[in-house]
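> Return atomic coordinates for the entry below.
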Amino acid sequence: MTDMKKTRPERRQGAAVVRGDLVPDSTHDQRLLDKRGPADWLHMDPWRVLRIQAEFVEGFGQLAELPQAVTVFGSARTRPGAVEYEMGVELGRKLAEAGYAVITGGGPGCMEAANKGAAEAGGVSVGLGIELPFEQAMNEYVDLGIEFRYFFVRKTMFVKYACGFVTLPGGFGTMDELFEALTLVQTGKVTSFPVVLMGTEFWGGLIDWIKTTLVKTGKISPADVDLIHLTDDVDEAVRIIVDADRHRGEQLEAERRAAVTTVSDAE
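Next up, the predicted model:
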């Protein structure tokens, strides 16, 4: 039985797990985005909307009552014991101690590290998994895990239920999430939302390129660089999140008081 388990392919598909011959040749995202093939796929797209809607409903329902949360991104390929893995563990622990739930992609590497730190500190540890062509199991430190079929639904959950992002060293997926977060902040889709990069040596070249190429050629404004906080210090990263959270709370309270005053004056 053990040998069969090792040799049979396996894939998570939302709430389901399929193995062996039942594993399809493509993922739901691939089939959604692929315009090639038989024309009958075109007629199935309206039905996919219902599945997408169900994923949003499930995510909203499961995450709505989380405490304030911080989303942590980073490479799935980072090994336990590596400097960035240990940094992730410390980050997850200190975010939990500061009262935040920790949200990751639920996989191994830096995601596991942040979940581990949060779980060991008694915090809420959340993993938002995704169906991939290659299997990536939910790590054992996740308290609440949700599997998604569609990347864009998962990304919405990363942003909607977090008050900030911390990004550890990572690859294409991490970069995708990083720049999507920066775009949302830059365009005002999310406000008072800190984006912290951890690892000055790893991210330093990217920051230099942003300053010397994007800013100098007018692709972004100099002020956009200030949207990114770069540090090696876990305490500083947590402090940036806490300060932004406090500032947001003060703004909301000021707006509430102004609204009450306006109503009172009208009466």
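> C-alpha from now on. contacts and neighbour counts both.
Noted.
> Just the buried residues of stretch 233-253, please?
Val234, Ala237, Val238, Ile240, Ile241, Val242, Ala244, Asp245, Arg248 (16 or more other CA atoms under 10 Å).
> could I get these as JSON lines with distance to Gly109?
JSON lines is the format used below for the buried residues of stretch 233-253 (distance: CA to CA, whole Å):
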{"residue": "Val234", "distance to Gly109": "18"}
{"residue": "Ala237", "distance to Gly109": "19"}
{"residue": "Val238", "distance to Gly109": "20"}
{"residue": "Ile240", "distance to Gly109": "24"}
{"residue": "Ile241", "distance to Gly109": "23"}
{"residue": "Val242", "distance to Gly109": "25"}
{"residue": "Ala244", "distance to Gly109": "27"}
{"residue": "Asp245", "distance to Gly109": "27"}
{"residue": "Arg248", "distance to Gly109": "31"}
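> Now show me the structure for the sequence below, then we'll compare the two:
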Amino acid sequence: MSQVWPYLPARAVNITSLVEFDRLAAEALASHRARGKNWRVHRVDLRERDTVLKSLDLSEALFIDCQYSSQGQQIVQATGGLCMSSGSELPFETGARDLYSADELYSGIRTQTYEHVPDAKIYAYSQQHVAVNGNSDDSALSKTLHDHHIGQALVSAVYEGMFQDTPIIGVMGGHAMNRGTVEYARAVELGRMITRAGYAVATGGGPGAMEAANAGAWLADYEPEDITTALRMLAEAPDAIHQRTGWARTALMVKERFPSQRQSLGVPTWFYGHEPPNLFATGIAKFFTNSIREAILLEQSNGGLVVLPGAAGTVQEIFQDACENYYATGARVVPMVLIGKDYWTKDLPAWPLLQALAKERVMEQKIALVDTAEEAMAFIESMTTLRRRTRHPQGS
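So this is what the prediction gives:
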């Protein structure tokens, strides 16, 4: 078994020579999208490739220790790519720790661009320092230790900390939902409603629908006119991938203008490190291993799951949770609500399959398809919240 997994995306395109770069760039430019999806370009001299770089969509690409012309780095970043130095020192802790905060992951963002903050440095390190061809890599153990302690910190927050008295509702949805859209505003209102109803919002911790739900939790105590102002401020930098620095700074400005004591959870991953974590979650459990992150997020959503429109990742979350509910005994089934009747029956028809799975099982009465946040909350509140398992003290 390859020792690269799970720290390097299995379908990442690793480019280590100019010949490889030119071949793959030619293939991309011959397609209708010209996209460098999941490219990891390592130590390639790109000083003569400005024209090619300008023509590619590099929004999910990472360039590590490459060489550029005087304009090359700006060209890559303008299309959403990240230009990083791998570094040699371990940029994260491997011992016991608390959850991350936005201030920790984005330290320095007020005066420096995103690629200089800890979140970006950890991502670059995770992509460069991997085991290759079966050879061991000490960084693999470091990442495993990190994820173990972050998982412990999350469990402590749920059972003993900020979420101990609050049922958690998971909000799932796509990262591509930009600020300034009607859909984003509706997701903010959903997060606000969940929080005001006495639940805690938990999301995948990224941009788009995830950020909107966490922002709604942050703004839960503000009046509608304040929400409108906050949304207008955020819309100044709507795109998390192409405007990472401005996107983060506008979130900071909103948080400073509208301070909050509300708590919400974000559970992002450096596996999808091109998607920056949002700054509105007050507790951030960021993992290297995506499978652990997905499982623990769904596991802790004991109050229910609300699913906004998304793509493949969101569909995966629907059926990962549906599988748990399918085999669960009655008391362990958690309600799930899909928002967007047309979307989930026509655009991505997950609802008919979900209904078919649920037929004549306990979960049949605990799934719903609605069009509004109000309907979603009414359904969730009609259910009995799943009681968390008792956490026994160590050694008992």
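> and the longest helix for the first structure?
helix 234-266 (DSSP state H).
> Can you list the helices and strands that it packs against?
When contacts are defined as 3 or more CA pairs under 8 Å, 6 or more residues apart in numbering; DSSP states H and E, helix 234-266 of the first structure packs onto helix 83-97, strand 195-198.
> can I get these in CSV with mean neighbour count and distance to Glu112 of the first structure?
Output for those, formatted as CSV (neighbours: other CA atoms under 10 Å; distance: least, CA to CA, whole Å):
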stretch, mean neighbour count, distance to Glu112 of the first structure
helix 83-97, 23, 8
strand 195-198, 24, 16
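> Take these and lay them out in a markdown table including distance to Arg48 of the first structure.
Conversion of those to a markdown table gives the following (distance: least, CA to CA, whole Å):
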| stretch | distance to Arg48 of the first structure |
| --- | --- |
| helix 83-97 | 36 |
| strand 195-198 | 33 |
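> Which of those sits closest to Met4 of the first structure?
helix 83-97 (32.1 Å; CA to CA).
> Residue range in the second structure corresponding to that closest one, please.
The alignment of helix 83-97 of the first structure onto the second structure (TM-score structural alignment) spans residues 182-196.
> Not counting sequence-adjacent ones, nearest residue to the residue positioned nearest the centre of the first structure?
The centroid of the first structure falls nearest to Phe158 when counting by CA atoms, centre = their mean (4.0 Å). Spatial nearest neighbour of Phe158 of the first structure, excluding adjacent residues (CA to CA, 6 or more residues apart in numbering): Thr71 at 6.3 Å.
> so that neighbour makes contact with Val166?
Yes - when contacts are counted by CA atoms under 8 Å, Thr71 of the first structure is listed as touching Val166 (6.4 Å).
> before we move on, the earlier item: contacting residues for the residue nearest to Phe158 of the first structure?
Contacts for Thr71 of the first structure were tallied using CA atoms under 8 Å, 6 or more residues apart in numbering; they are Val102, Ile103, Thr104, Phe158, Val159, Ala162, Cys163, Gly164, Phe165, Val166.
> And the furthest pair within those residues?
Thr104 and Cys163 (13.4 Å).
> Just the helices from the stretch 251-396 of the second structure, written as ranges.
Secondary structure of the stretch 251-396 of the second structure (DSSP state H, counting those that start in this stretch): helices located at 290-300, 312-327, 341-342, 350-358, 373-381.
> nearest to Arg186 of the second structure, of these?
The nearest among those, by CA to CA, is helix 373-381 at 7.6 Å.
> Give the aligned range of that closest one in the first structure.
With TM-score structural alignment as the criterion, helix 373-381 of the second structure aligns to 234-242.
> One more: stretch 307-322 of the second structure?
With TM-score structural alignment applied, stretch 307-322 of the second structure matches the range 167-182 in the first structure.
> What's the match for Ala213 of the second structure in the first structure?
So, by TM-score structural alignment, Ala213 of the second structure is matched to Ala114.
> Check the gap between its match and Val142 of the first structure for me.
10 Å (CA to CA, to the nearest Å).
> picking that back up, then the residue nearest to Phe158 of the first structure would be within a strand, right?
Yes - applying DSSP: H, G, I helix; E, B strand; the rest coil, one finds Thr71 of the first structure inside a strand.
> What separation is there between it and Val17 of the first structure?
26 Å.
> now swap in Ala181 of the first structure and tell me
Distance from Ala181 of the first structure to Val17 of the first structure, by CA to CA: 30 Å.
> sorry, back to before: mind checking which of the helices of the stretch 251-396 of the second structure is nearest Ile367 of the second structure?
helix 350-358 (8.0 Å).
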